[in-house]
Each structure stands twice: as C-alpha cells, then as structure tokens.
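Take a look and give me a structure for this.
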Amino acid sequence: MTAVSSTANNESARKGSVLNFDVSPSDIKKTVDRLISEAKATHDAVAAQTNPTFDNVVVPLAMRENKRGADYAVITFLQNVSTDKDVRDASTEAEERLEAFEIESQMREDLYKVVHAVYTNKDEMDKLGDEDRRLVEKMELGFQQSGLGLNSDDRSRLGEIRKQLSELGIKFSRNVNENDGRETFTREELAGLPDSFFDGRETEVVDGVEKYIVTTKYPDMVPVMQLASSERTRRRLMVTNEQRCPENVELMQEAIALRLEAARLLGYKTHAEFVLVEKMAKTPKAVMDFEHDLRGKLNELARGELKEYEEAKRADKKAAGEEYDGLFNWDFRYYANLIKERKHSVNEEEVKQYLPMKEVTRGILDIYQNMLSLRFAKVENPPVWHPDVEMYEVWEAMSNEFVGHFYLDLYPRDAKYNHAAVWPIRSGYAKEDGTHEYPVAAMVANFPKATSSAPALLTHTDAITLLHELGHVFHGICSLTKWGRFHGTQTEGDFVEAPSQMLENWGWEPSVLSQFAVHYKTGEPIPADLVKRMVAAKNEGAGLFNLRQVFFGLFDMAIHDTTDGKVDAKAAYNRLREDVSMFKNGDTDTWGMATFGHMMGGYDAGYYGYLWSQVFSADIADMYASRFLKDGVESPKTGMDYRREILRPGGSRDASVSLEKFLGRKPNNKAFLRSIGLASSE
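All right, here's what the predicted structure looks like:
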C-alpha cells in the first residue's frame, strides 16, 4: 500500500482529523469537566425554548452528541489499551462520570417537554426528511424509556438504577481486563503443543522443576485447549480460567436485579421485554422460538458429532489404561480439532505456516480496498497509544477524497482488553458548515506475537476473526449519515454483526486465500489441496459449535427474561451449559459467567443476535456469491452495492429495509441452514 496524492483541502482534512491519545489523568479530568459543562449549557438553552421546533430543539441536542463523540470515545477507550494504570483508572472514572451525567440528562423533564412538543407537532414532523424524523422518534423513545412518563419518585429511582448499572458494568469489565489467570506446566504436561508455543515463553522454577508459564489470554488458552493431549492439563487451565474474577459473580447478580426493577418501573414484565423493543426480534417469544427451533435442528448434527468425540476419547482412555468417564467442557476444542485432523487431514499447525500475520493483514486490507473501492495508506510514526499500534488513512480509490482513518492494535499485553473488538472512536456526521466529519475506528485484538524462530503466525480462525473485525471497522468508515447516533454499527443490536459475519465467508474462498496465504519461509502459496481440505472441514463440529452459541443465548434469556430478580446466574450458566452443549462441567466449582463480558457490556438480552444476524449474513453472502462470484468476491460493482445498501445507511433506516434493498427480496434462512450443513425444511 502506498500513500496517495491529495488536494490541499484533502490534506488539511486529513491532518485535522487526527486524534490525540497522549493524555494524562489530569487531561482526562479536564475533558470530562468541559464536556459536562458544554452539555449543560446546551441542555439549558434548549429547555428554555418557548416555541419548540426541530431546528431549535432537536438539532442542538443532536449536534452536541455529534461533537462530544470523539473526545468522549478517546478518554473512555484508554481504559482498555493504555499501559499506564493511572490513565486506565482515570479513563474508568471518566466513563463513570460521563455515563452518570448522560443518565441525569435523559431524566430532565424540561428537556423531554420540548422534545415531546416537536414529536407531537404534526406540521413540524411532516416536513422532516426520513433521517431527521427517525432522530426525533428515537429521542422521544429514549426519554420515555428513561422514565419521563413516571411519577417523580419512580423517575428518581430509575435514574439511580441506571447509574448503578453503569458503575457495575465498568467494574466488571475492569476486573476481567486486569485479572488474567496463570498456570505453570512442564514440557511433558504440554505434550501436543508445537515447538513454536515454547519459543520465548517465560518459565519459573517450581519445587526445583522448571515449568512454563501459561496464561488464560487467547494466544495461550486456545492452543492448549486444542492441542494439549493431557486431559489434566486442559482441565487445569480451563478451571483456572473459569475461576477468575469471583467478585464479578455478585456484580452480575446485582445487575440482573436492577435491570428487572428498572423494566418493571417502565411497565415491562422483564428486562428482555424492555430491551427487545428496539431490536429486530421485538419480543422474547420470537427470540426463544428462534433459539429452540435452531437447537432442535442442531441436535440432529450434534448427536452424530458427539458419538465421534466419545469414540475418540474412549480410545485415548483405553490406551492410557484409564476408565472413560464422559466428555467434559475441556474436551470440546481438543476433540473437535482431533476429528478434523483425522477426517480431513487438516492440521492447524500446518495451516499456520501459510498465515504470517504481516501477509494476512496486507492481503485482507487489499481485499477490502478492492471490494469497497477504497485506498489505504499506512501512517509512518503515527500518534498512537502504544508502539505496536498501526494507523491507516482511508481514501476513495476513484476520486482520492479523504474518508477517515483506523487503528490496528493486534497483540496482547498486560492489562489490555483481552478479546477482539472494534471501537467507533469518532462517528461521521454532517457538520454545520456543510462538510462531513471524518470517521475513526480502532480494532483491538490479541493475536500471537512473533517468536525467536518465526514471525507472528495466525490460525485460520484468527484470520477469520481479522476479516470479521475489520468488517466492523469498514462499516464505520463507509457509513454516511447525517447524524452521528446513526453512524456505522449503530444499527439494531441483532443486526449489527451481520455485515461482519458476511465477510467471514471470504476466508473460505480459495481465490481469496491465495492472495495472502503464503508460507512464511518459502513464500509459496497455500496448496490448493490444503485449501480444499480446509473447506471440506469447515462444517466439522458445526452442530456442537452452534449449540454452544445457543447455550449463551439461552443463558442470557434465563437471567433477563425472568420475573425473578434473584435468579442464580452461576447455577443457570452451569446447568444450561451442560444441558445444551452436551459436555459435562466436572465436579470442580467454577463460575464462567463471571468473565462473560457480553452480559455486562451491552449484549444483555441480546446475545441471541449473533446467531440471529448470522441468518441474515448467510443470505447476504449467498446473494453476493450467486450474483457476482463469476467476477470474484472483490467485484467493485458488488462491493459498491453492498457499501451503498448495507454499510452506508448505518442505523439511519431499519435494517430490514437495508437487507431487502440489497437482496431484492425478503431475507430467509435457507442459506444459513445450508452453510452449517443442514438442509432447509422449506
């Protein structure tokens, strides 16, 4: 990728859009003070309007949202990535203060009064365009769900609950980020792991024996669960992982009770009813019908897969002279990988040799450039929060217009967010002078680092994750909305994953893999036969894998679609996992729900959305392939159709409208069922 030429205006825009992440705790506090002060002034002025209109009420409120976005995002994002504990703590405190202020603002009756006046003014609403009308409707609903229709005592209590929930979520996340587990093992106890796993790995002497330190971070956890032949080793590491953050058990229990109390104050039976009002599913019944229907279909696949796993473990136990005692959760990844290797001769270590991080990243970015008619330029010596972070500018390929920029923070380090996610640091929106603000997104992940003997090498699953998360990045980069609150991934929660899930399909296309899968030593492209075997193995274990997703969704509903505010989350998690996923928990007390960050990070009563949206993503991918595969999955024409109808609108219209615009028909589940090896019943 090379830098591109630009006009003077573009150059000015490019420089002016760069954000500053080099902030101190005192800088963060000053920013919070300023944001709150500016917001209060705006709110007071709006609330004082005696003749409320869209222009003097809704526009100032929405412009305040637009302008505060980047500052707010930067200072609250740093708690996930900064190496400075003081900065992380200041960032966490900033989020607590800002969230508390936003909750207070949503409880202001004087603000609601003027917004409601605009909402109920038919003449005013009739003259608005679609996105402006949607903005007013969302503001009205937001105030209603914040309790502005309640009496003063209930409204005050609701405000207290919202503040408490915000604080609980922040504490929960901080505990997960800062409390990784660790175990020590001998080389013998880690039999099955490749030599590369030990390169540069820290050791310590325990009882006179040198042992390797293994953490619960993804680059350690996943290979051990997949490859360690010792069941005792797998069990130890999984138990350590699932006994992390015991304090989070109580935090989640508090959140469950508070969410139910808030929902009841607002007239809903359960928290799930409250949440689903703004989702595509709309009702808990629709979610439960979806989960149970899918569970029934998946069970057909899973029973056959389970039988194979059982036979493999029985043979292992017999060879070791031990009694077979069943399949446990720590067996899932190991036997899934073992069966895949045996049936399809697909070895993850062999595949990794063809997926060097540098080449995969370059190749995937090139694919996105071609597909979306964009051009990326890597910034040298960028102003970032850590030396590992890369920064890219984004330009229109055809016109050389500046679009925005994104960051890649891809490797693990202490106290960093320990999964993979994308933060929309700045939303795009229409500015008052007629120009458009440039979006910024940051991808954070924890891929393996280089060792003394090899560069950073990815598993195929890692490569799929990279494709997926970059899909979120470019949803934000390619979105073009008038108002920041509708930008990019700010769609219905049960649709937000669909665009990125659709793009995972390219990781299975031979024509795509050939562009970046090359041997890290020889530069030879990945053999066609290996790709063929990988594709053949794609759905191996799909029944059991997707049942685990159903389990997460059913657990979510068990604690949120209930009238029992004291439902035992730990017990529900362990019971449902064993019942739905078909693997036993074992006799050691664990609390895996304590690190289930989705439940405290915005996916409450929404986890079903991963599978729900996957139905749509499969339909999009199927249509994409059937219409344009002959031109290649990077077809610019197809890419522009996808960019125009799926990415550009963001949340400025219903996701169902965007889907039908791209598909040319209503979506269905036929492609999804085929994609996991199930025939459609229709």
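
contacts, neighbours, all on C-alpha from now
Fine.

quick one: buried residues of stretch 352-362?
The neighbour-count check on stretch 352-362 (16 or more other CA atoms under 10 Å) flags 352-357, 359-361 as buried.

meant to ask about stretch 485-502, not that
485-502.

Likewise for stretch 625-638?
By neighbour count with 16+ other CA under 10 Å, stretch 625-638 contains the buried residues 625, 628, 633-636, 638.

One more: stretch 406-418?
For stretch 406-418, by 16+ other CA under 10 Å, it's 406-412, 415-418.

Of the residues you listed, which pair is most distant in space?
Largest separation among the buried residues of stretch 406-418 by CA to CA: 406 and 415, giving 22.1 Å.

Can you tell me the centre-most residue of this structure?
residue 421 (4.7 Å; CA atoms, centre = their mean).

Is residue 210 in a helix, a strand, or coil?
Counting by DSSP: H, G, I helix; E, B strand; the rest coil, the backbone at residue 210 sits in strand.

you'd agree it is up against residue 204?
Yes. Residue 210 is within contact range of residue 204, at 5.7 Å (criterion: CA atoms under 8 Å).

for this structure, what's the longest helix?
helix 284-319 (DSSP state H).

excluding its backbone neighbours, what's nearest residue 47?
What sits nearest to residue 47 in space, not counting adjacent residues and going by CA to CA, 6 or more residues apart in numbering, is residue 111, at 4.9 Å.

Now do the contacts for the residue nearest to residue 356 when sequence neighbours are not counted.
In space, residue 356 comes closest to residue 457 once its chain neighbours are excluded; the distance is 4.4 Å by CA to CA, 6+ apart. Listed by CA atoms under 8 Å, 6 or more residues apart in numbering, the contact partners of residue 457 are 352-357, 448-450.

for the residues you listed, which one is nearest residue 10?
residue 357 (31.4 Å).

which parts of the helix or strand where residue 617 lies are buried?
Assessed by DSSP states H and E, residue 617 sits inside helix 609-628. In terms of neighbour count (16+ other CA under 10 Å), helix 609-628 has its buried residues at 609-625, 628.

do the same with stretch 102-110
So, applying 16+ other CA under 10 Å, buried residues of stretch 102-110: 103-110.

Help me confirm that the residue nearest to residue 47 comes into contact with residue 42.
No. At 10.4 Å, residue 111 does not count as touching residue 42 under the criterion of CA under 8 Å.

run this one through as well so I can compare:
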Amino acid sequence: MTATVSTAPAKGSVLNFGLGPAEIASIVARLIAEGKAIQDNVAAQADPTFDNVIAQLAMRESEQSAEYGLVTFLQNVSTDKDVRDASMAAEEKLNAFEIESRMREDVYKVVRAVFDNADEMARLGPEDRRLVEKLELDYRRNGLALGKAERERLGGIRKRLSELSILFSRNVNEGDGHEAFTREELAGLPDDYFEGRPTTVVDGVEKYAVTTKYPDLIPAMKLAQREDTRRRLLYAEETRCPDNIPILQEAVRLRLEAARLLGYKTHAEFVLEVNMAKHPDAVLEFEHDLRARLSVLSDREVRELEPLKRADKEAAGEPYEGLFIWDFRYYANLVKERKHNVSDEVTKQYFPMKEVTRGILDMYQEMLGLRFVRVDSPPVWHADVEMYEVWEAEGDAFVGHFYLDLYPRENKYNHAAVWPIRPGFVRADGSREYPVAAMVANFPKPTQSAPALLKHSDAVTLLHELGHVFHGICSVTKWGRFHGTNVEGDFVEAPSQMLENWGWEPAVLRRFAVHHRTGEPIPEDLVERLVAAKNEGSGMFNLRQVFFGLYDLALHNTEDGDVDVKEAYRRLREEICNFKNDSADTWGAATFGHLLGGYDGQYAGYMWSEVFSADMYESRFKRDGVTNPLTGLDYRREILRPGGSRDAMVSLERFLGRKPNNKAFLHSIGLDAE
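Down below sits the predicted model:
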C-alpha cells in the first residue's frame, strides 16, 4: 500500500511557509488584536454562559493556533536568518500576550461564573465540561486567586521565562561546536563519513571538519578508536552555548518563585499536579526504585567494558584511569559488535532512507486504516521537505496532512521532533478543520557513493517520531486544546514509545530492510542478532535516562533554589551513570533543551510513560499480532482519537481492558517484576 502521488495538495488544507519578516509581524499584530477583542467581549458578558464565554475563548484558541504554530515554527527550519529572527520575535510577542491574557481578572471572573453555575455545567457534554474545568484551573494556576501585586509579579516571571526559553533554543540551534581531525585521528569511521566533508589544511596537514550535529557527533562517539578524538569532540559538545547556563540558572530561580507565589513548595509540585503522576514524591519513588534495579544491570555491563579499555590502554603503553563519559558509546557499541556481531556500518547497508520511510509509512497505513498521498512539488520551506495528504483507507474522507524534513542543514533544529502545527477541531459553523504536523530530523544525507543510509537506531527514531505525527493526525476532538498530543505530560511519549517496538519485530524489518545496492532483504541471521542485541547495555542506557530525570528534579524540586545547574549536572551524571568526568570545565546542561522546552519538572515522564507503552505493546499488539489491523483500529479509537479530551488513564484502561502495570516494562529491559 505504498503512498500514491498527488499533483496538488487537498483544497483548503495548505499553510503558507513562504512568509517574510513583514508578513510574520503583520500576522502577530492581527492575532493579538483579534485575541484582545474577543477577550474584551467575553469579559463584558452580563450573563456568562458556556456559549458566550467558554466557547468564544476556546474557538479563538483553536482558530488562531494554525497561524501561531506556523509563525513560531519557522525559526526551527527556515534558511533565512531574517525569517528565523522574525519567527523568534513572533513567539516572544505571542507568548507574552498569552501570559497577559491568562492574567486577566475580568475574563477569569466570567469563566468562574460558568464553572460555578451547576445548571450550566450539568447540560454540557463531557468534552465541553472538561473544557470549562481545565480553563478555570488554568486561570487559578496562573494566579488569578492572588492579590494584584502578586499577580503582576507572576505575569512578569512568566514573560521572562518565555524570553529565556526562546534565547536558550536559539543558542542551541545556532551554536554548533566544531573540531578538525586528521584521517588518522578519525580511525574507525567508515569511508562514507568522509565523503563531502569539508577539509582545511593546517601546517600542511589536511584535517576534516566535524561538528556537534548528530550525524557527525554520534558516529564519531561510537566508532572513533582514539580516545583523545572522542574526548575532544565531547568537549566541543559540552562547551558550546555557554550563555545557556546563566539562562537555565535564572529559569530555575524564577520557576521556584512562581510556584511559591501560587502556594506550592516546589516548581515540580506545581508542574506534576496536572500530570498522571500528580506529585514529585511519586516520581522520585519511581526513579529511585528504577535506579536501584538498573544499577544491578549497569554494574554488570560496566564490568564487561573495563577489560576492553584496559587492553586498549595497555596496547598504547598508557595507564588505565577508568571509564570516562566519552567512552560510553564507544565501548558499549564494541561489546554489542563482539557479542552479537552487530555493526552499525554493516546494518545500515540494509536501511536506505527511501525504503525505510516507504516501509514504515506502508505499515502505519495498514495498521491505522489510512491512505497516504505524497504531494508532488509541494509548497514547503525547503527542497528536501516532503508533504503528504492523509485519507481514510475506506472512502474519500480527508484526515489531515504532514511534512517530513529529515536531513540536516545549517541553522536548522538539530535533533528530532514533531511540531503539531495545526490541531483538528470543529469550527463555529460545524465544519471540521484538519490537523497538520511536521516532523523535523537530522538523519544522514546521501553521499556520492550511496543513498542516505540509516542506522537501525535511526529507523527506531523514525518510528517514534512518526508516532507523534499520527497521534496528531488521528485525533478527533471538538476543541483544539485537547487535540492529539495535548495530553498529560507523562503520557505524551507513551504512544510513540510503544511504536518503537515495531523496529525490533523481524516480520516488520523484513518488509523494508533491503540492501541499497542489491535489493536483497536483510538476512534472517542479522535480524536475529539485532533482536538479540536489543537489551545489550539497557542498564547503562536507561540509567542515563534516570540521570536526566533526577537532574531535572534536582533543579526543580528544591525549596530554596540553591542549586548550581552546571555542577549538579556533572556530579549527578558521574554518580548515577558510573562514567567519570575529567577535570575539564564543561557545561553539558547548556544543550539540555528539554528543560527550557516544556519538560521542566517532568522529564521523568519519558520513563514513566515507557511503563505504559510496554504494557500496551505486550498486552495487545504482541498478543494479537503487531500489524493486526483490528488491534490497530482499536488503538486508534481508544488511544489516538480522544487526544486529551479525557484522562489518559481512562484511555489506557479502555485499550488494555484493565489498569496498567509495570510488569511488561521491567521484562522488556531484562528485569523481572517482584
């Protein structure tokens, strides 16, 4: 069921990504003016009802969201610096207006009047009633129950935090580190790593430029045989964006002050109130329990790595001083290659980007009952970008569309993420607005000798991120604020994490893993070795996630704010991950974008949601068949379709047929539940 091709996008569904700075500024001014007018009108209602207050506010949010999403998205992908700057300025102005809007006492007064009107609330359907409850809670969490002086201070804090978030993101996107190495210093890297790579001549010696972008950084950290090369490159990564350390330090202090103003002990307590976990104590218990369990695995794994490095140091005539942070990926990969004979360089020959993307999209079409149509010559922001329409597999019902921007370039967002640019919702006239999502990644580009080739881990990332795309595309809600991934923060990742499992299913891999030259399918024994190697290093890799979660809480679950963000990062990483820092002054927290990108106080949600994702996979898909369309449609109906229009726990229990538990998760990483 390969995606077909259309010569033009579906009518009425296209966004204009060709905006210039003046157009962006004009849109921002209009959105703010229209928003203020609606809020003024709502606040003036003498007899507040759902229709003349709540629906008006929610419709404004839904209808403006596409333009808001568009003008703020461009900073991550545009090749024009003026456009990126205008997009950042737009986000700052729009965020400031939203903060100001949420502080309007006159608007809260009429929202509260509807909330307190038992007769009005009784006549509402479940999603409308949830909308009223969430709006009222939002206003209270934004300080509308505070006195005037406290409200004004809280508003100032929120505006400053918005500014800091934008600055932090910009520094990460534009602040790549660079190093130059000779070919000998990059021993262990494959020939295609050097194809098209810029070179310089220093003192008569040719050197290759290596950046801290993922397609450069990760292969070098996994394959470069010389320890000093790995050390220098990690140093380049962990000493970029120095301005982000004081930004993060200020953000931590301001978040605590805001939480205290609202009556919470810590920022994490404030954040987690609206998550599935509800309180930091539950998260800390989860993290510390997991750390103890994983440490048993990790200690055993580290003992396997140590002899390898000892032998390397002995061969070089150098003393062994332990395993350092820059050794983590290299020796973990070496163990995997030797124990399971799995090499990224061999494996990637069977994962050409074109075939992998086709195969994964085909699988999602079948599983979710959809049909994808690739748009020919689409109106996009860069020539590399592909645009797809999404239709129901049966009938002619349009569902939405998505974009794929998969290759790195200068000044582009340098990780992998999905932007839900436009939510789906029901317009005032009863017609439906359709969702738009964009996946942005940085997978290896084609070279002169080969097409774009993915590591197996890249294919798993593609499965994960497309999971976010289809969470948005398949969601059907009345209001935009509940659409797609607008769920509890510690459930956002669960659907995508669950779909990563398809990357380890032999039957699935054989559908799209073919040699890029011969077209031969991936050998069965290689698939078996890949699957056997899945949990290799799981203790170390999952402890790294525990470290990020506990570091986040170390910053955001403090009652006095007296934490050194740079020192805490180095100290906790060494304590938890069991790999040493050296004496060099580094600041790895400066590129921990999640802490200024919406995961503050809740990064542990990644691991928390892993529990639910494993349960969904093992209990339904593994049992019924991973490509079973009936299970896929059930998943679409109970998990994806509702979005945030009901509690995530309700969706989980309906899909599972019971309450979730952690047995499948522990089993999936090589541990047994007690």
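
related to what we said a few turns ago, next step: the buried residues of stretch 352-362 of structure 1 restricted to helices.
Of the positions in these, 352, 357, 359-361 sit in helices, assigned by DSSP H.

Adding distance to residue 152 of structure 1, write the residues you listed out as TSV.
Below are these laid out as TSV (distance: CA to CA, whole Å):
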residue	distance to residue 152 of structure 1
352	61
357	57
359	60
360	57
361	54
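
Kindly indicate which of the residues you listed lies nearest residue 132 of structure 1.
When these are compared against residue 132 of structure 1 (criterion: CA to CA), the nearest one is residue 361, at 38.4 Å.

Give the aligned equivalent of the closest one in structure 2.
Counting by TM-score structural alignment, residue 361 of structure 1 corresponds to residue 357 in structure 2.

Is it correct that residue 541 of structure 1 is in contact with residue 302?
Yes. Look at residue 541 of structure 1 against residue 302 with CA under 8 Å: they come within range, at 7.3 Å.

Who has more neighbours out of these two?
Neighbours per residue (other CA atoms under 10 Å) separate residue 541 of structure 1 from residue 302, with residue 541 holding more: 25 against 22.

sorry, back to before: biggest separation within the contacts of residue 457 of structure 1, which pair?
Using CA to CA, the contacts of residue 457 of structure 1 span at most 15.4 Å, a distance reached by 354 and 449.

for residue 500 of structure 2, what are its contacts?
The neighbours of residue 500 of structure 2, taking CA under 8 Å, 6+ apart as the test, are 460-461, 463-464.

Aligned to it, what sits in structure 1?
The alignment partner of residue 500 of structure 2 in structure 1, by TM-score structural alignment, is residue 504.

quick one: secondary structure of that match?
Residue 504 of structure 1 is classified as helix under three-state DSSP.

Please apply the same query to residue 209 of structure 2.
strand.

Please pull up the equivalent of residue 69 of structure 2 in structure 1.
Here residue 69 of structure 2 is matched to residue 73 in structure 1, going by TM-score structural alignment.

hmm, back to that, and which of the contacts of residue 500 of structure 2 is nearest residue 94 of structure 2?
residue 464 (29.8 Å).

and that closest one, that one's in a strand?
No. Applying three-state DSSP, one finds residue 464 of structure 2 to be helix, outside a strand.

count of neighbours near it?
Neighbours of residue 464 of structure 2 under the rule other CA under 10 Å: 24.

Chain neighbours aside, what residue packs nearest to it?
residue 496 (4.6 Å).

So what does residue 607 of structure 2 match up with in structure 1?
Using TM-score structural alignment, residue 607 of structure 2 lines up with residue 611 in structure 1.

Chain neighbours aside, what residue packs nearest to residue 542 of structure 2?
Counting by CA to CA, 6+ apart, residue 294 is the residue found nearest to residue 542 of structure 2 once chain neighbours are left out, at 7.3 Å.

wait, isn't that neighbour in contact with residue 543?
Yes. Residue 294 of structure 2 lies in contact with residue 543 (CA under 8 Å); the separation is 6.4 Å.

Which residues are in contact with the match of residue 607 of structure 2?
Here residue 611 of structure 1 is in contact with 549-550 (criterion: CA under 8 Å, 6+ apart).

and the aligned partner of residue 140 of structure 1 in structure 2, how many neighbours does it have?
In structure 2, residue 140 of structure 1 lines up with residue 136, judged by TM-score structural alignment. Neighbour count for residue 136 of structure 2, taken as other CA under 10 Å: 23.

Please identify the helix or strand for residue 136 of structure 2.
Counting by DSSP H and E, the element that carries residue 136 of structure 2 is helix 126-141.

do the same with residue 201 of structure 2
In this structure, residue 201 of structure 2 sits in strand 199-202 according to DSSP H and E.

Also residue 120 of structure 2?
Element membership of residue 120 of structure 2, judged by DSSP H and E, is helix 118-122.
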